[in-house]
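S.K.: fold the following.
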Amino acid sequence: MIQVSDSIADRFLSFIKPEQNIVVAYGYQHHGRCLEKVLCMMGLQFEIVDDYHTDCKRLEDLDSKKEYTVVLCASDEKVRARMCEKAIKLGFSNIIDNKSLLVFLEETNRYNGYESAVRTNISKNACPICESDAYEIYVNIRKLRVKKCTDCEHEFIDEVSKEVVTGFYDDIRYFEKNYNISIDDFFNESFMEFCKTRMSMVSPFLTNDIKDKKGGAFLEIGCLDGRFLWYLKEQGFDVVGCEINKSVAQVGIENLGVDIRCMAIEECNFEDESFDIIFSSHVLEHLVDPLSIVKISREKLKHGGKFIANLPCNETDYENPHHLHFFSNKSILKAMESVFDEISIHHEKFPYLVNGEIFYTITVCGKKN
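M.R.: Predicted coordinates:
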C-alpha cells in the first residue's frame, strides 16, 4: 500500500483538522475519491456525501453539525457553491472550500498513481489495437491498472468486464451531467447547438453522392436521446441509432420519434452493407473492445460508405471512471488503417473539460471501398 510521506501529511493537515469528524462532499468528479484515498492512507475516519447521486441529502441526517468538517471536493465551481450554500443552511460552520486543496489532492493522487505502477510488469500481446506488448504505467484510485503499448503507444485500462461498463450508463443523470443539458430541453438553444456541433464533425466527410441523395442511411452508435438523429432526419437522412442507456434512449423515442435500439451495435442484428454513414462521438474510449466495434461498423457499411468517429486524443485523465482507452495519434490511425481502405482526418479540434483540465478530440474517417 502506498504510504503518505511526512511532507504530504503535514500539507494535508494544514487544510483539515483531524480531531473533527470529516465529511467529504463532492460532485461527479474524482477529487472526492482522491481525498478518500488520502484519508484512508492517513488512518482518518470520514463519511461520504455524493452530490451527484444524492444532492447532498446525507448532510441533513448528520447530528451535531458543528463537530463536523465538511470538505467540498467538486472541481466545478457552481457545484461547490451549491453544496456550500446547502451546508451553511443546515448549520455547518466549518466548511472547507479551497481550490488549493483540490490541486493538492490531484497532485498527490497522480504521484501515487504513477509510483504504484510496476513498469516491469509486461503483458505479452496485450494491446487491444495492435496486439503488441504493453507495460504498466499507472494505478488509479479504483485500483485499476493502466497499461501502455510498446508500439502504437495506446493506453488502456486492463481487465474490465463488459458488465461493469454497461452499469456505468444506467440513468439519465449521467447524460445531463456530462453534456450539461437537461434531458427534456428539446428544440431550445442548447439542443440546436449540440446538433450543429455534431454536424460539424460529420459534414467534412459527406460526399456529393450522399448530398445528392439528400441524406442516406445513417447509423449513430451511442446516440443518447437521439437529438442528432432528429436533426439529420429533418435534413432527409434515413436514421437509426443504438444506445445502451435505456432511460435516455426511451426519452428520445417518446419525444423525438426517432428509431433507437436500446442495445449495443453487435446486438442489433443490422444487415451487412446497410448504411452510408456510421457515426460515433465520445464512444470508442468507453468500450471494452473498441476495435471490434470498428470492424463491425465496416461490415454494416455499404461499399463507399464511411465510419466517422470523434474521440479524445492524448488524454491522460486516468482517473476518469468511464474511459477505458486513451488513444494516441498513432493508435487511432493504427486502428482505422487495420480495418478501412482509406483514412482521412478532420483537424478541427473540439475541446472538452475534465476536472479543470482541457483535452481535445479529433475526428477520423474510414472509408470502405
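
S.K.: rest of the way, CA atoms for contacts and neighbours
M.R.: Fine.

S.K.: against V146, how distant is H325?
M.R.: Here H325 is placed at a distance of 9 Å from V146 (Cα to Cα, to the nearest Å).

S.K.: now the helix ranked longest in the chain: buried residues?
M.R.: Ranked by number of residues, the top helix in the chain under DSSP state H is helix 99-116. Buried residues in helix 99-116, counted by 16 or more other Cα atoms under 10 Å: 101-102, 104-106, 108-110, 112-114, 116.

S.K.: what do you get for stretch 308-316?
M.R.: 308-315.

S.K.: would you mark the buried spots in stretch 33-48?
M.R.: Neighbour counts over stretch 33-48 (16+ other Cα under 10 Å) mark 33-39, 46, 48 as buried.

S.K.: and that stretch, how far out from the chain's middle?
M.R.: Once both centres are worked out by Cα atoms, centre = their mean, to the nearest Å, stretch 33-48 turns out to sit 24 Å from its chain's centre.

S.K.: same check, this time on stretch 140-156
M.R.: 16 Å.

S.K.: start to end distance for that stretch?
M.R.: 12 Å.

S.K.: which parts of it are buried?
M.R.: 140-141, 144-150, 152-156.

S.K.: spatially nearest residue to L229 (excluding sequence neighbours)?
M.R.: Distances taken as Cα to Cα, 6 or more residues apart in numbering place V239 nearest to L229, at 6.0 Å, with adjacent residues excluded.

S.K.: burial check on the nearest residue to F205 once chain neighbours are set aside, number of neighbours?
M.R.: Counting by Cα to Cα, 6+ apart, F205 lies nearest to C365, which is 7.3 Å off, once chain neighbours are set aside. Around C365 there are 23 other residues, counting by other Cα atoms under 10 Å.

S.K.: for L284, see how far away C365 is.
M.R.: 13 Å.

S.K.: which residues do the two both contact?
M.R.: Contact with both C365 and L284 is made by residues A309, according to Cα atoms under 8 Å, 6 or more residues apart in numbering.

S.K.: let's see this one next to it:
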Amino acid sequence: MNNEPVRCALCGGVDFREVVPGGRGARVLRCGGCGLVRTIFPTGKAPSAGHYDKDYYAPWLGEQSAAREKIWNRRLKSIERFVPAGRIFDVGCGDGMFLEVAAKAGWETEGSDISEWAAQYARENRRLRVRAGELQNMDLPSDYYDAVTMWHVLEHVASPLVLLEKVRGMLKTGGLAVAAVPNASAIIYRAVYRIFKFRSSLSVVDREPHIHHFDPSTLRMIFDKAGFRVTEIIPDAGYAGALRKTLDAFPVALAAVSGINISTAIEIRAIKK
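M.R.: Below you'll find the model as predicted:
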C-alpha cells in the first residue's frame, strides 16, 4: 500500500480539508495552502480514456455539430486577437472540429487526445495530424508553436502543472496558451450541474468526473507557476445547448461591465515569458 501523503498539484501542500462527499468512496478536498480543490478516487485513478469512445462523441457529431462549429469559430477569432494565424496545437482535441476550423482559417494545425477513437476519427475524417496519448509522453518540438489550446482539459489531468510546463516548452517566446475549465466557485455552475445532472458539480457519479476544480484564483496561480504571464481570465461561453447558452448570457454581460466573473466556466489566456 502507498502511504505517501496526498500532495497538492499546485503548491505541493499536504494540508487538506474535505469539501463535500464525492460519492462512491471518493473524497473532494481543498488544499489549505493554495485553495485548489481536487478529487481523490478510491482506486487512486480517474476514469480511463476508454470512456471517450464512439458513443461519447455521438452528440458532438450529431445534433450539437452546428452549434459546436459556431463555438469553435468564435474561440478562434478570440485567439486571433492576440496571435495571427501560425502554428497551433490543440491538447485534448476530441473529434478535431476546432483544428478543422483553424486549418480553414489558415493555421498550421496539430493536436492530441487520450482517446484513440477520437484521434483516429480526426485523422481519417478530417485529415488532421492528431496523436493519441498523454501530451506529457509525446516527443514534440520546443519553441515551435504560436498557440496551444486546452479546451476543458486541465480539470481531467492528474498533474496539471506538469502539463502546463510541457505546453510552455512547446510554445515560442511570446506564444499564447489558452485554456477553459469549469468555474468551481460559481453558484451558477453548481446550479447548472444540478439542473442537468441531478447531482453536485463535485460529484464523481459522472461519466467524466473532474480530478481538479479550478476557480479564477487557482487557475491564475497555476499558470503563473508554470512560467506564463496571464493576460486575462474571462467567462467561457462554450455550451452547445440552448438553455445552457441562456444561463451563460448574464455572467458574460456582468463580467464585461463589472469584471465580476460568476460564469459556469472560465477561459484563461496567458503568454509564455
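
S.K.: one step back: let me have the buried residues of helix 99-116 of structure 1 in a markdown table, extended by distance to E220 of structure 1.
M.R.: Putting the buried residues of helix 99-116 of structure 1 into a markdown table (distance: Cα to Cα, whole Å) gives the following:
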| residue | distance to E220 of structure 1 |
| --- | --- |
| L101 | 41 |
| L102 | 37 |
| F104 | 40 |
| L105 | 38 |
| E106 | 35 |
| T108 | 39 |
| N109 | 36 |
| R110 | 35 |
| N112 | 39 |
| G113 | 35 |
| Y114 | 36 |
| S116 | 39 |
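
S.K.: between the residues you listed, which is nearest M83 of structure 1?
M.R.: L102 (15.4 Å; Cα to Cα).

S.K.: secondary structure element holding the aligned partner of W117 of structure 2 in structure 1?
M.R.: Matched to structure 1 by TM-score structural alignment, W117 of structure 2 sits across from S247. Assigned by DSSP states H and E, S247 of structure 1 belongs to helix 246-256.

S.K.: which part of structure 2 matches the helix or strand just after that helix?
M.R.: Of the helices and strands lying after helix 246-256 of structure 1 in sequence (DSSP H and E), the nearest is strand 260-261. Using TM-score structural alignment, the residues of structure 2 aligned to strand 260-261 of structure 1 are 130-131.

S.K.: from the chain's centre, how far out does that stretch sit?
M.R.: Worked out by Cα atoms, centre = their mean, stretch 130-131 of structure 2 lies 18 Å from the chain centre.

S.K.: give me the mean distance between that stretch and structure 1.
M.R.: Mean deviation of stretch 130-131 of structure 2 relative to structure 1 after superposition (mean Cα distance after the TM-score superposition for structure 1): 0.5 Å.

S.K.: what's in contact with that stretch?
M.R.: With Cα under 8 Å, 6+ apart as the criterion, stretch 130-131 of structure 2 contacts 110-113, 119-120, 122-123.

S.K.: which of the residues you listed are buried?
M.R.: Buried, going by 16+ other Cα under 10 Å: 110-113, 119-120, 122, out of the contacts of stretch 130-131 of structure 2.

S.K.: next helix or strand past the longest strand anywhere in structure 2?
M.R.: Secondary structure assigned by DSSP state E gives strand 171-182 as the longest strand of structure 2. For strand 171-182 of structure 2, the following helix or strand on the C-terminal side (DSSP H and E) is helix 187-197.

S.K.: for that following helix, which positions count as buried?
M.R.: Buried-residue list, helix 187-197 of structure 2, by 16+ other Cα under 10 Å: 188-193.

S.K.: quick check: D317 of structure 1 vs D212 of structure 1, distance?
M.R.: 42 Å.

S.K.: neighbour count winner among those two?
M.R.: D317 (16 against 9).

S.K.: OK, contacts around that one?
M.R.: Counting by Cα under 8 Å, 6+ apart, D317 of structure 1 has contacts V354.

S.K.: and it, that one's in a helix?
M.R.: No: counting by DSSP: H, G, I helix; E, B strand; the rest coil, D317 of structure 1 is not found in a helix; it is coil.

S.K.: distance of the residue nearest the centre of structure 2 from E267 of structure 2?
M.R.: With distances taken as Cα atoms, centre = their mean, the residue of structure 2 nearest its centroid is H152 (2.2 Å). Per Cα to Cα, H152 of structure 2 is found 9 Å from E267 of structure 2.

S.K.: what is in contact with those two at once?
M.R.: With Cα under 8 Å, 6+ apart as the test, H152 of structure 2 and E267 both reach 179-181.
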